[in-house]
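S.K.: Structure for this input, please:
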Amino acid sequence: MKIAFVGAGSVVFTQGLLADLFAFPELTDVRVALHDIDRDRLDTALAAARHIARVRGAKPEITAHLERRPALDGADFVINIVQVGMGGATRTDFEVPGRFGLRQTIGDTLGVGGIFRALRTFPLLRGLGADMAAVCPDAWLLNYTNPMAMNVQYLVEATGLTRVVGLCHSVYWTVRGLADLVDVPYEEIVYRAAGVNHQAWILRFEHEGADLYPRLAELAERDPQLRRRVRFDMFRRLGFYPTETSEHSCEYVPWYLHHDREVERLRLPIGEYLRIVAGNEASYEQTRAALAEGEPLPVEGTMEYAPQIIHSIATGTPRTVYGNVPNHGLIPNLPAGGAVEVPCLVDATGVLPTRAEALPPQLAALNRAYLSMTDLVVRAAVEDDPRHVRHAAMVDPATAATLSVEDIWRLCDDMVTAHRERLQPGLRAVLGYGYQGAGAGALG
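M.R.: Below you'll find the predicted structure:
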C-alpha cells in the first residue's frame, strides 16, 4: 500500500500524521512518498519521517520527490496538506485588508483571506486532480488544506475526482473540550454533529441518556469568563454549540469583529493567525536544527482522521469519522453540491457519508450564508469570472458588515494585484468601479 503526502514540507503536520500511521501494526511496512517543491523542507520531512519510523519500530519504504507525479504514481491514498504561498501569502491576506480597516483573526475559511487562499490553491488542485487521474485514478484524496469547503467543492467540480474527503479535527477536539468542561469522560459521551467545516453544530450531546446541554448552560451562567467567548455567546443565542474556536467562529458571522465593544467583550485576538504562522515557522526551524544535530524529536500521535481512514480501509476495521463531502441529500435544508461536514462510516468498502437530516432553521440560515459565499468563489474559478470574486466578498458576512461595497471592490483589486502570479490568468483582472458584464447597459 502506498500513501503520498502532497505538501510534505508542512513538517510538523506531516510528523503527526506519520506518528499516527506507524502506530498501527498493520501499517508499519507501507510505502510513503513525500512531495514538496521546497528542497530544504522536503529533506527535513524525509529525515523526520525516518526518525519517526525508527522510534515507532516501523519499516516503511520512504521516498522523497520534488516532482508531484512520481510521488503519486500508484498511490492508494493521497494526503493533501499544501499551503500555497506559505507564510508570506498569509501575511498579505492580513496586511492588505487591514489597510481598509477589515479585521480578521484566522482568515483561512471565509472572508477576504479565505477567498484568496482558495483562489491561489485552486490551480494546484486542478493539477493534482489531473495527475491523480493519470497515475492513481482509484486513490482516495484526503484533503486537509483550507479553506476546506471551497477546496472540496472545487475538487469535485473541476477535477472529476469522486473519492475526495475533506478532514478537520474541529468536531473531535470540540467534544473533547466540552467533555472536560462538564466533567464527563469523552469515551462515555454520545454526540452527533453536522453543518459545514468550522461551522458545524453539536446537535446531540448526551451522557447515559441525559442531555448535557443544560449542564453546559449552567456552567456558563456561573462563570463570567466562559460568557466572554464567542462560542458560548452563539450557544446562548442559537441553542447549539459551534465546532470551531471562538477565534474562527467570530469571522463567519456579521455580529462581532466590526464592533470595538464586542472585540473587547469577547477578547477577540485580531491577527491571531499571524502569530500561529510565526509559531509554525519557529517549530520548523527547531525541527530542522534538531535533525541536523541528531537530537531526539518527540513522536506524538495527533488523533487525526486520515490515519484512521487508511487503517479502516486497509483492514476492514469499522469506524466513524467526520468528513467534508458534497451535499447530495445529506443535509436537505442546505444547498446541494456544497461541501458539508457529516459523520462518515469507514470500513474496507471506503468512506460512506451518512444523512444528517434537516438542521434547526437558525443553524441552517447561517450555514446557507456560508455556502452561498463559498459557491461564488468556486464559480469564479470554474467559470473564470473575476466578478464572482467580488460577489463573494460582497456577501461574506464579516466583510459586508465592515466595508462599503466600493471598498470591497477596491480591496479585491488590491488583493488580485498582490497575489497575481498565484491566480489563474482569467482572475487576474483589476475591475475598478466600472459597470461589468452582460446587462450593464440596462440601468433602471
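S.K.: okay, CA-based contacts and neighbour counts for the rest of this
M.R.: Noted.
S.K.: In this structure, where's the longest helix?
M.R.: helix 111-135 (DSSP state H).
S.K.: Tell me which residues of that helix come out buried.
M.R.: 111-123, 125-126, 128-132, 135 (16 or more other Cα atoms under 10 Å).
S.K.: Mind checking what helix or strand follows that helix in sequence?
M.R.: Next along the chain after helix 111-135, taking DSSP states H and E as the criterion, comes strand 140-143.
S.K.: What lies in contact with the helix or strand following that following strand?
M.R.: Sequence order places helix 148-154 as the next helix or strand after strand 140-143, per DSSP H and E. Applying Cα atoms under 8 Å, 6 or more residues apart in numbering, the contact partners of helix 148-154 are 109, 118, 121-122, 125, 143, 145, 164-167, 196-197, 324-326, 337-340, 374-375, 377-378, 382.
S.K.: Check the gap between A158 and A130 for me.
M.R.: Taking Cα to Cα, to the nearest Å as the measure, A158 falls 10 Å from A130.
S.K.: how about this one, so we can line them up?
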Amino acid sequence: MKTGLKIVTIGGGSSYTPELIEGFINYYHELPVREIWLVDVKEGREKLEIVGNLAKRMVKKAGVPIEIHLTLNRKEALKSADFVTTQFRVGLLAARGKDESIPLKHGVLGQETNGPGGLFKALRTIPVILDICAEMEELCPNAWLINFTNPAGMVTEAVLRHSTIKKVVGLCNVPIGMEMGVAKLLDVDHNRVRIDFAGLNHMVYGLDVFVDGVSVKDQVISLITDPKKSITMQNIHAMGWEPEFLKALDVLPCPYHNYYYKSEEMLEKELNNFKDGGTRAEVVKKLEAELFELYKNPNLAIKPPQLEKRGGAYYSEAAVRLIHSMYTDKRDIQAVNTRNNGAIASIPFDSAVEISCIITKDGPKPIAIEDLPIQVRGLVQQIKSFERAAIDASVSGDYGTALLAMTINPLVPSDTKAKVILDEMLEAHKEYLPQFHSFSEKGV
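M.R.: This is a model prediction of the structure:
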C-alpha cells in the first residue's frame, strides 16, 4: 500500500533541481513525498550524479524520509508516478547557443523562447514531450504532468492537442516573480499581493494588482517607469518604460514584453553582447560550471544562494506550491498554463493560455475574464497564431508550416529573412529534428 507520493523529474540533472528539492523539503509535512526519481539522458549522466548526490545530502540534513533515485531509464522511473515534472533541454546549452547566435548573425533577436529561438526550442522539444506522454499513458495514466520546460505554453498546448494526456499543467516563474517584484517594490509581504494574470506564457499581463484586496495598479505602473524599479529577471535587461505609454497600456507588462515593445533597444543590446562574444547561453554555461563545482562539495547540503543568478528565482516555490495545492485541493489562486476553455474569448478554445486559476485536486480552473483589453489583444493573438503554427510544424515536420510560423512572429521582419534563418537553423539543429528529414535529404 502506498504511503506517500512518487515524484518523477525528467531533466533531473538540471542546475535547477536543488530548488525543487528544497521546495519538497519545506512542504514535506503537508505534502508527503515518499520518493523522488531524477531522470536524465546519457549526455547528462555526470550532472545527474552531482545534483542527485546533493539532493541526497539535502534530504538527509533536513531529516525527512524522502528517497532520492537517479536513473537514465525513463520508463523505470515513470511506473506508478503521482506527479511527473519536466525541465529538460533538448540539445543542452549548445543548442541554446545556436538559437541565440544564428538569428543575431542576421540582425534578428536571438532569445531562447522568443522569435526564431523560441520556434526552434519548440521544434526540438515537442516531439520529446509527446513521447513522454505516450509512456505516461502506459505506465502512470493517473499522474499529473507538471511542465516547466520552455517554451512552456507551446509545450503544454502540444500535450493538450496532440496526446491523450489531459492532466497537464504548464508552469513558469514569471507570474510569481512579478508578484515578488511588486511586493519588493511596495515593501510588503508577498502574501499580501495578488495579480490578476491573463495572456500567454512569456506574453502574460497583470490586468490588475492588489495589496490586501485594494487595487494598486496605477501606483505600480507609475513606479516601474523608472529603470531602477523595473520588475525584471536575471536574463532580461531592464530598460524602464515611457510613462505615457505604460499609463495608456493600463496593464502591468511582464519582463518579456521588452522584446516586443522595446524591440530595437533589446536587439541592439543583444547584438553588442554578441559582438563581445557573449550570448546568454555563454553566460549560463559559466554560471552552470560554477554551480556544479559548488554542488560537488561533499559538505554542501543546502541550495546555494548563487543559484538565483541562473534566472530561476522562485522556481521551487511556484512548482511545489502548485503540487501542494492540487494534492490538498487548496483552491487558492495561481497563474498557470492550462486549456483556455473560453476563459479568454479571443483565444481558441483548445489553446493553452497563462491565466489566474483556482487550483483544485482536479486541476486548475481558469478564472474567465471575457476578453483581453483591446490595447493588448492584437499582439497576444499574433503570438498565439505563431504558437499554433509552431506546434503544427513540430508535429508534422512540414517545412512550409515552419516557415509560416517564423514569418508571422513579430520579431522577424520578412519572409525572406525568415527563410534564410529557418534554413540555417534547420541545418544546425538537424540532429534533434528527425521530423524534418525531408529538408535534410532534399536541401529545401
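S.K.: on that earlier part again, show me which of the contacts of helix 148-154 of the first structure are buried.
M.R.: The neighbour-count test (16+ other Cα under 10 Å) applied to the contacts of helix 148-154 of the first structure identifies 109, 118, 121-122, 125, 143, 145, 164-167, 196-197, 324-326, 337-340, 374-375, 377-378 as buried.
S.K.: contacting residues for C344 of the first structure?
M.R.: Taking Cα under 8 Å, 6+ apart, we find C344 of the first structure in contact with T320, V321, Y322, G323, V351, L352, P353, T354.
S.K.: Now do the same for it: helix, strand or coil?
M.R.: Judged by DSSP: H, G, I helix; E, B strand; the rest coil, the three-state class of C344 of the first structure is strand.
S.K.: Map it onto the second structure.
M.R.: Taking TM-score structural alignment for the superposition, C344 of the first structure sits opposite C357 in the second structure.
S.K.: Just give the nearest non-adjacent residue to its match, would you?
M.R.: P366 (4.3 Å; Cα to Cα, 6 or more residues apart in numbering).
S.K.: Could you check which residue of the first structure pairs with that neighbour?
M.R.: P366 of the second structure maps onto P353 in the first structure when the alignment is built from TM-score structural alignment.
S.K.: what residues are up against its match?
M.R.: So P353 of the first structure contacts G323, V325, L330, V342, P343, C344, L345 (Cα under 8 Å, 6+ apart).
S.K.: Number of residues surrounding the nearest residue to the fifth one once chain neighbours are set aside?
M.R.: Yep, that's P343 of the first structure we're talking about. Distance criterion Cα to Cα, 6+ apart; nearest residue to P343 of the first structure, sequence neighbours excluded, is Y322 at 4.5 Å. Y322 of the first structure: 25 surrounding residues under other Cα atoms under 10 Å.
S.K.: Compute the distance between Y322 of the first structure and D76 of the first structure, please.
M.R.: Counting by Cα to Cα, the gap from Y322 of the first structure to D76 of the first structure is 20 Å.
S.K.: What of M303 of the first structure?
M.R.: Here the criterion is Cα to Cα. By it, M303 of the first structure lies 21 Å from D76 of the first structure.
S.K.: So which of these two has more stuff around it?
M.R.: D76 (19 against 15).
S.K.: follow-up on the earlier one: for ChimeraX, write the selection for the buried entries among the contacts of C344 of the first structure.
M.R.: Here is the ChimeraX command that selects the buried residues among these (16+ other Cα under 10 Å):
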select :320,321,322,323,351,353,354
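S.K.: which one among the contacts of C344 of the first structure gets closest to T417 of the first structure?
M.R.: Using Cα to Cα, G323 comes nearest to T417 of the first structure of the contacts of C344 of the first structure, at 34.5 Å.
S.K.: on that earlier part again, mind checking how far the match of P366 of the second structure is from R215 of the first structure?
M.R.: 31 Å.
S.K.: Could you pull up the residues touching the counterpart of K217 of the second structure in the first structure?
M.R.: Superposed on the first structure with TM-score structural alignment, K217 of the second structure falls opposite Y213. Counting by Cα under 8 Å, 6+ apart, Y213 of the first structure touches F205, E206.
S.K.: Repeat that for I195 of the second structure.
M.R.: Counting by Cα under 8 Å, 6+ apart, I195 of the second structure touches E179, G206, L207, D208, V209, F210.
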